[in-house]
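J.: with the sequence up front, the predicted model follows.
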Amino acid sequence: MFIGKVSGTVVATRKDPKLYGKKLLVVIPVDENLKEKKDYLVAVDTVSAGYKEYVLVVQGSSARMAEGMKDCPVDSAIIGIVDSFVIDGKEIK
């Protein structure tokens, strides 16, 4: 599991039927200082996340255990929206 920041959406006119109705978001992983890393990934949104929100992302078999993802061909899923962070005793919002 890792924390990332939603940076965009993916529109796919054709996709696996099990993904119909699922929102696909572009997520940039962040480090412990909330600095964006240079990678990005596409994750299925299971919690109605929005643009520029910090989110919790799971990958692999954990992604297929997220709400509504059973038997779906996914490798990354957004499972939570972060409200605040506490790192080394300091709260970051």
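T.: In hand now; what should we look at?
J.: only C-alpha atoms for contact and neighbour calcs from this point on.
T.: OK.
J.: checking my notes, Gly8 in a strand, right?
T.: Yes: assessed by DSSP: H, G, I helix; E, B strand; the rest coil, Gly8 belongs to a strand.
J.: another one to put next to it:
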Amino acid sequence: MILGEVVGNVWATRKEDGLTGLKFLVVQPDASDQAKLVAVDRIGAGVGDKVMVTRGSSSSNVEDHHPLPIDAIIIGIVDAVEVERGEGNG
């Protein structure tokens, strides 16, 4: 999974039939070495929200017995992140 922030929207009036009605958002991953990505949103995220994104085959299998042609999907809107620092972690 990837943590990131929604930084924009994508509008596509023409797309594959299975994608009709889905919302697409641009997500900037928290990791500085990762490029922005487009993720499907079915949970109501918006610009400025911190989100969890999953990629790959698990993202395309969100519909039972009907895989969608997508590579990334938002699976959660993050309320808070807590990281404890232990020995050897900076």
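T.: In hand now; what should we look at? These numbers come from a predicted model, not from an experiment.
J.: please pull up the equivalent of Pro29 of the first structure in the second structure.
T.: Aligned by TM-score structural alignment, Pro29 of the first structure pairs with Pro29 of the second structure.
J.: host element of the closest residue to that match other than its chain neighbours?
T.: Spatial nearest neighbour of Pro29 of the second structure, chain neighbours left out: Gly4 (3.9 Å); criterion: CA to CA, 6 or more residues apart in numbering. When elements are assigned from DSSP states H and E, Gly4 of the second structure belongs to strand 2-10.
J.: for Pro67 of the second structure, same thing?
T.: For Pro67 of the second structure, there is no helix or strand it lies in under DSSP H and E.
J.: hang on, the match of Pro29 of the first structure packs against Val7?
T.: No: Pro29 of the second structure lies out of contact with Val7 (CA atoms under 8 Å); the separation is 9.9 Å.
J.: between those two, which has more neighbouring residues?
T.: When neighbours are counted by other CA atoms under 10 Å, Pro29 of the second structure and Val7 differ, and Pro29 comes out ahead with 21 against 17.
J.: on that earlier part again, correct me, but the residue nearest to Pro29 of the second structure touches Thr54?
T.: No: under the criterion of CA under 8 Å, Gly4 of the second structure is not in contact with Thr54, lying 10.9 Å apart.
J.: overlap in contacts of those two?
T.: Jointly contacting Gly4 of the second structure and Thr54 under the rule CA atoms under 8 Å, 6 or more residues apart in numbering is no residue at all.
J.: residue in the first structure paired with the residue nearest to Pro29 of the second structure?
T.: Under the alignment (TM-score structural alignment), Gly4 of the second structure pairs with Gly4 of the first structure.
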